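>>> Have a look at this fold, sequence not included:
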């Protein structure tokens, strides 16, 4: 483990933007196989940066408007405690989950387990080679869940890429036994229609329900046929995970969902969901589903019931993820404009696209409605070579306030306050400068989450970061302690 040097904090000019069962996991012993990215959250390096754009970026660096290549800058209320670079797993770093003194980090080539008992010196406990795009990750008790959203030759961790047009190809959910953190065991696999881009768990005493989000069906894909207007619900018995099975495929869009272009130009056609966040204490879920945002009841987890549905056909291109506030009277939806492969934090795009949308929840019971209040987007200037867009984050548990930490790819980590739904504001940040000035490159934090007093971030290329936030507005959260955190399964922080 090495720590990157943190540069002195600059006075930066803000406001520039006008805007199958029983298998043993294959542990790393040799070079990892390459995983093939799928649409949405796909990592891409794109050429075509003009000479003038490169010159503008260099001028912005020289003037101090943006940090230099790979330079670290941050607000005065954030400290960079540690960075752990990639090691055995060379793929893209993705999502995070937490349990006790452990952090679990997804990677396109598998997953890594960190001991974070000393946040200043995270230590690698194990690395599991199990290639498959996304490798979205969750944990519950002795079980770890891993999403595979790239077509593979089989369901093993030794699989290779294979066209989705072949019937024998496999995508879906994998389940590991992590009772021995040093030697996780692969114990179950469940194939799901169109794979598993992300997943969300609903833990119960005897079972764990898994909501599988996937999308982009195609008539040439035998296991991913249109219409694909719902989610897969998997039931996993804790005592016998090898008996995991799909128990339902509820249709969430009986009318087919948002038609996208040409009816709604610039908006994704809804062919499934990208991500779902559940709030079990309130029997609620919020779905970010490509062209639609959903609020639904999970009182019966096998049969979710839609309460309300909203669209934003002016500024939202791709509904990517959702976060409830603690009182469950607000939802923050993110727009992944450009699919995680475009520079969107600039004057050309403006402040309302590629942003967060803040919605109040009004009414009661089945009559609740999602009511739009405002957009939030970081106003720290980014170079046109930097992929920057709203991505994964979590609330920071402070009574009486709505605070959130969020990843913005090369826009870095942002801490912001949406207590006033109509006037959100950033209160802290951490970011690195451009990876390069020669190409538009996907990099930066994929996820940034608050857990037991610290912010943990999984940077797509630079590795696992630990940040400490010291601010009177967020300090009360340091007293809140959790035994387990899967951000898409939001806890009730103050009623446990």
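All right, it came through fine. As the structure is a prediction and not an experimental result, all values here were calculated from the model. Residues are numbered from 1 along each chain as shown.

>>> drop to CA atoms for contacts and neighbour counts, all remaining ones
Fine.

>>> Please tell me how far the nearest residue to residue 159 once chain neighbours are set aside sits from residue 207.
Sequence neighbours aside, residue 153 is the residue nearest to residue 159 in space, at 5.3 Å (criterion: CA to CA, 6 or more residues apart in numbering). In this structure, residue 153 and residue 207 are 29 Å apart, going by CA to CA, to the nearest Å.

>>> all strands of the stretch 51-200 of the chain, in order?
Listed in chain order, the strands of the stretch 51-200 of the chain (DSSP state E, counting those that start in this stretch) span 72-74, 78-84, 93-99, 102-107, 110-115, 123-129, 134-140, 143-152, 170-177, 185-191, 198-203.

>>> which residues touch the residue nearest to residue 159?
159, 160, 161, 162, 168, 169, 170 (CA atoms under 8 Å, 6 or more residues apart in numbering).

>>> Check the burial of the nearest residue in space to residue 144 that is not next to it in sequence by counting its neighbours.
Residue nearest to residue 144 in three dimensions, not counting chain neighbours: residue 176, with 5.0 Å by CA to CA, 6+ apart. Using other CA atoms under 10 Å, residue 176 is surrounded by 23 other residues.

>>> Check it against this one:
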């Protein structure tokens, strides 16, 4: 084990969750790459670790496209280590010096979409499209295997999709220790620690389920819609290579009888609250997870005009559930001025609505919508935008949210009074160069922005799909005073409750 990793394990063993007074702003030498990234005066860029990403597109492929997708995706945190997912693998970044975060390892594994989780020296990674092998490769291996490779199963069959588990204890020799096949793959996953039983559970989320496909040689298949379940993977910490599916639970239905088909993200809070919320289609079911292997359906909620939810998160006391959706799939401009004509239409409307750029706040006990936040800065017709990934600041007295929303950038929102939520700080980059070719192939090179932005231990960490990792300080009274310092963070999981 590298010496710089040992402290992180010690932090977890000691159960470090402490309150620390955050100063107004500790000045640092700012990087020189903010010219095209306008921001509020209380946002201060202090460091970056860049690795370029690119986006491929549907035929015809646009000029300059790469053979496979290399965009940066989600983040997870262990001590001072940041794991940044990518479509072509993942990065391990040492952020002990936030003004100079250093990439310690880049592990290549070409398979989308590469959302990540972490627990100790284990990294978990989602694969959500069929691959011809369950091993990592440095070239694209996407697609179902040739019929001849389906034997002894029926042809046509599906390739590997599911969860990959890596041991990163030796950064010079990162090992893939398990590939767990899952029906319809893994779009995202939620890490649920169960220290009493020396294991981690993973709640696996499937964003979409395509046509029915025969099981492949790895055992997974895709039965098509409705895919009304969440699978549970058990990872024994003493033997992570033996990880396997141990059960599943139904996503239920809305009060009007509509079945909830698939779950894009699942937000969990442990501690004394023990709840899970699935950002599903067309609603959000909420579960009691007192028994981690057997979640119990409590209720399902929705919001006006929303066709399918994207993300769900909890306030740290469990009193408020935060939801958002992804009109346009994250690739289209859905944060323009309200009333602006849009094409193609979304949610049955041909004009931009407030709801397309809204985060909803729900009563955690009932699901009732008790407030909302509408993105206050309209974006251009060339800027792909949706309220994508976010988390709630671990704060004992206020409810604060950090969100990353593609080309609208990153923002900090105070929803302590959910009926009157307001933006505290923001960074909104200039549009990527407007395309001269507006065909799908031409436009693809101009998709980008923030996949996710999260608050972790007094700072904002931004995952830019095209650029890499940025770290920000915020000087605002809302974040002054006692802020809970965490020993780790998988943003889909509040692994403690406060108070």
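Nice, I can see it. Because the structure is predicted, anything quoted here is derived from the model rather than measured.

>>> on that earlier part again, now distance to residue 481 of the first structure too, for the strands of the stretch 51-200 of the first structure, in a markdown table please.
Shown next, in a markdown table, are the strands of the stretch 51-200 of the first structure (distance: least, CA to CA, whole Å):
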| stretch | distance to residue 481 of the first structure |
| --- | --- |
| strand 72-74 | 26 |
| strand 78-84 | 20 |
| strand 93-99 | 11 |
| strand 102-107 | 14 |
| strand 110-115 | 17 |
| strand 123-129 | 21 |
| strand 134-140 | 17 |
| strand 143-152 | 21 |
| strand 170-177 | 24 |
| strand 185-191 | 28 |
| strand 198-203 | 19 |
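
>>> can you tell which of the ones you listed is closest to residue 383 of the first structure?
In terms of CA to CA, the element of the strands of the stretch 51-200 of the first structure nearest to residue 383 of the first structure is strand 72-74, at 14.7 Å.

>>> And the closest one, what's buried?
72, 73, 74 (16 or more other CA atoms under 10 Å).

>>> try stretch 364-383 of the second structure
For stretch 364-383 of the second structure, the neighbour count (16+ other CA under 10 Å) marks 364, 367-375, 378-383 as buried.

>>> so how far is it from its chain's centroid?
18 Å (CA atoms, centre = their mean, to the nearest Å).

>>> With stretch 485-498 of the second structure instead?
That offset, for stretch 485-498 of the second structure, works out to 14 Å (CA atoms, centre = their mean).

>>> And for stretch 234-245 of the first structure?
On CA atoms, centre = their mean, the centre of stretch 234-245 of the first structure falls 25 Å from that of its chain.

>>> now do stretch 81-89 of the second structure
11 Å.

>>> what stretch of the first structure does that stretch fall on?
Under the alignment (TM-score structural alignment), stretch 81-89 of the second structure falls on residues 102-110 in the first structure.

>>> Identify the residues contacting the matching stretch?
Counting by CA under 8 Å, 6+ apart, 32-35, 89-98, 111-117, 127-137, 458 sit against stretch 102-110 of the first structure.

>>> I'd like to know which of these are buried.
Buried residues within these, defined by neighbour count using 16+ other CA under 10 Å: 32-35, 89-98, 111-116, 127-137, 458.

>>> residue contacts, the residue at minimal distance from the centre of the first structure?
Nearest to the geometric centre of the first structure sits residue 392, at 3.8 Å (CA atoms, centre = their mean). Shown in contact with residue 392 of the first structure (CA under 8 Å, 6+ apart): 321, 406, 407, 408, 446, 447, 448.

>>> Map it across to the second structure for me.
Alignment note (TM-score structural alignment): residue 392 of the first structure maps to residue 389 of the second structure.

>>> circling back to that earlier point, quick check: the residue nearest to residue 144 of the first structure vs residue 308 of the first structure, distance?
Distance from residue 176 of the first structure to residue 308 of the first structure, by CA to CA: 35 Å.

>>> Same question for residue 302 of the first structure.
Distance of residue 302 of the first structure to residue 308 of the first structure, given as CA to CA: 19 Å.

>>> now swap in residue 74 of the first structure and tell me
From residue 74 of the first structure to residue 308 of the first structure the distance is 39 Å (CA to CA).

>>> what does residue 354 of the second structure align to in the first structure?
Aligned by TM-score structural alignment, residue 354 of the second structure pairs with residue 351 of the first structure.

>>> Now do the strands for the stretch 201-350 of the first structure: every range, in order, please.
For the stretch 201-350 of the first structure, the strands defined by DSSP E, counting those that start in this stretch occupy 207-213, 232-237, 245-248, 275-279, 284-289, 292-297, 305-310, 319-324, 330-335.

>>> And those strands: which comes nearest residue 82 of the first structure?
In terms of CA to CA, the element of those nearest to residue 82 of the first structure is strand 319-324, at 26.6 Å.

>>> What span of the second structure is that closest one aligned with?
Per TM-score structural alignment, the counterpart of strand 319-324 of the first structure in the second structure is residues 309-314.

>>> got a list of contacts for that stretch?
Contacts to stretch 309-314 of the second structure, defined as CA under 8 Å, 6+ apart, come from residues 264-269, 277-284, 320-326, 364, 388-392, 492, 494.

>>> Check how far that stretch sits from its aligned residues in the first structure, on average.
Mean deviation of stretch 309-314 of the second structure relative to the first structure after superposition (mean CA distance after the TM-score superposition for the first structure): 0.6 Å.

>>> so how many other residues sit close to the match of residue 354 of the second structure?
Using other CA under 10 Å, residue 351 of the first structure is surrounded by 22 other residues.

>>> cool, and residue 283 of the first structure?
The local packing of residue 283 of the first structure (other CA under 10 Å) involves 14 other residues.

>>> and if you look at the one 4 residues further on?
Burial of residue 287 of the first structure, expressed as a neighbour count using other CA under 10 Å, amounts to 26.

>>> mind checking how far it is from residue 305 of the first structure?
Residue 287 of the first structure is 12 Å from residue 305 of the first structure, by CA to CA.

>>> Helices of the first structure, start to end?
For the first structure, the helices defined by DSSP state H cover 51-63.
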